[in-house]
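>>> mind looking at a prediction? Sequence and model below.
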Amino acid sequence: MLKNKFFLIVAILLVFFVVYYTFFGGNTASVDGLEATINPATYGRQVVEKRTEKDQFLRTNAESPILDKASFRGLSYFAPDVSYRVVARLEPFADKTQKLVVSMSDGSEEVYEKFAHAVFSLHGEACRLLVVKLENTYSILFRDSTSGKETYGGGRYIELDPKQLTDNHAIIDFNTAYNPYCAYNPRYACPLPPTENKLPVAIKSGEKYIAHE
């Protein structure tokens, strides 16, 4: 009887560990304390929820750039894809006072602080992007081979979550890539990505571009 109980307990523990690893194991890996891997199904639902919230904001908020809110049916997006969420190695600038003068879509200029270069691999391609800082916001302004085709020709933006940022690494989630307001309303002036931030890969992630009036 004791032997049977022992094997029953072992079996229950094995089932527990298999279930835990299957559903939660993807969330345990880390790099410099950053969450490196996540559960794809849970992640996909979170991305869709945030997109729904943004569409609601654009449809109803007075600060939305959408002019014809009554006919607005939501933005167009690539399907959530966790493979476009990468951990990048940061190469900070030794000189913390370096600035970047960014051209705006209306011909004016804006000055950003150069924060670091983010180096990572995406779908087998080596990539390098300049991360800039304006006040307390860390951003990447970029173009890729979808720009002007499936996505906005003026480029897209990613804002880095300070919680997913350390001195040496950062999580870059291209599923959060978004179009600037000037893509939907010419009254807005938007910063243009620096020349060095043209990626050699197609970023089929984040917002697509369909003109809205």
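Sure thing, it's come through. Residues are numbered from 1 along each chain as shown.
>>> switch to C-alpha atoms for all contacts and neighbour counts from now on
Noted.
>>> can I assume Gly153 is in contact with Phe142?
No - if you go by C-alpha atoms under 8 Å, Gly153 and Phe142 don't touch, sitting 10.4 Å apart.
>>> let's bring in a second one:
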Amino acid sequence: MNELTLLDWKRRIFELYAEIRRDDDAEHAWRNWRTVRDELFRTHPQSPIPSERRASFAGLPFFDYDPSTRVVGNVEPAERMQREIATSGEQPYSFTRFARTRFELAGEQHALDLYWLDGYGGGLYLCFADATGGAETYGAGRYLLDTVKGADLGERSGQLVLDFNFSYNPSCSYDPQWVCPLAPSGNRLGIPIRAGERFPNRGETRSARRVRAGRARAGTR
């Protein structure tokens, strides 16, 4: 039953991130995260990898772990603003920008908007794009936090843990049947972040090209 397999997928992801938050060794947590996700992508009925490609699936491609890309971000209130954020499908999703997180990375100060999902009971959403997008990483953005789906790296003394080694591609990068919100315009960093997940193994997938074409037509909201 599709609903029960989806429930099992979500349960496993929530449990995985709970393990990450408990692990004091960030690189060990990252390696475990990769191992579990590879197994889920290879074998689970809810894998975003199309079923006909799972037998040949060799694992998700990643940059090497880089401890310098694990930072904490101060959370600063921002003017609340409801936005319709573009997705890989035809319809946008409604989010509320409620804060910004500021952090230092590569010797520079940066900031990213924090969004709250207006539907599904709500959840913190942080998707970003950087200077590797379109060449080394998925051009429409990578996810770092998506708490409604379990992706939650926790806090340290009131600051958000932002470990870019845990950045991952949205499901729509593997199969266009999935509809994913994309990186909003305020969350585009001018530096390359060579940490986290790279392009899917086939290079820029048909789905990625489709998303880029759609963004060119509709613009980034």
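Ah, there it is. This is a predicted model, so every value here is computed, not measured.
>>> number of nearby residues for Leu114 of structure 2?
The local packing count at Leu114 of structure 2 equals 23, with neighbours defined by other C-alpha atoms under 10 Å.
>>> over in structure 1, tell me which residue corresponds to it.
Using TM-score structural alignment as the criterion, Leu114 of structure 2 maps onto Val131 of structure 1.
>>> what about its match, helix or strand, and which?
Taking DSSP states H and E as the definition, one finds Val131 of structure 1 inside strand 125-134.
>>> buried residues in that strand?
For strand 125-134 of structure 1, burial by neighbour count (16 or more other C-alpha atoms under 10 Å) applies to Cys127, Arg128, Leu129, Leu130, Val131, Val132, Lys133.
>>> so which elements touch it?
strand 109-122, strand 137-142 (3 or more C-alpha pairs under 8 Å, 6 or more residues apart in numbering; DSSP states H and E).
>>> right, and those - which one's nearest Pro180 of structure 1?
strand 137-142 (9.9 Å; C-alpha to C-alpha).
>>> what span of structure 2 is that closest one aligned with?
Using TM-score structural alignment, strand 137-142 of structure 1 pairs with 123-128 in structure 2.
>>> any idea how far the residue positioned nearest the centre of structure 2 lies from Gly107 of structure 2?
Residue closest to the average C-alpha location in structure 2 (C-alpha atoms, centre = their mean): Tyr143, at 1.3 Å. Distance, Tyr143 of structure 2 to Gly107 of structure 2, by C-alpha to C-alpha, to the nearest Å: 23 Å.
>>> with Pro67 of structure 2 instead?
Using C-alpha to C-alpha, Pro67 of structure 2 is found at 14 Å from Gly107 of structure 2.
>>> next one: Arg80 of structure 2
From Arg80 of structure 2 over to Gly107 of structure 2 the distance is 29 Å, taken as C-alpha to C-alpha.
>>> next: Thr205 of structure 2.
In this structure, Thr205 of structure 2 and Gly107 of structure 2 are 33 Å apart, going by C-alpha to C-alpha.
>>> same deal with Glu19 of structure 2?
The separation that Glu19 of structure 2 has from Gly107 of structure 2, given C-alpha to C-alpha, amounts to 30 Å.
>>> more crowded one of these two?
Neighbour totals were compared for Glu19 of structure 2 and Gly107, and Glu19 leads with 15 against 7 (other C-alpha under 10 Å).
>>> element containing the more buried one, please.
Element membership of Glu19 of structure 2 [criterion: DSSP H and E] is helix 2-22.
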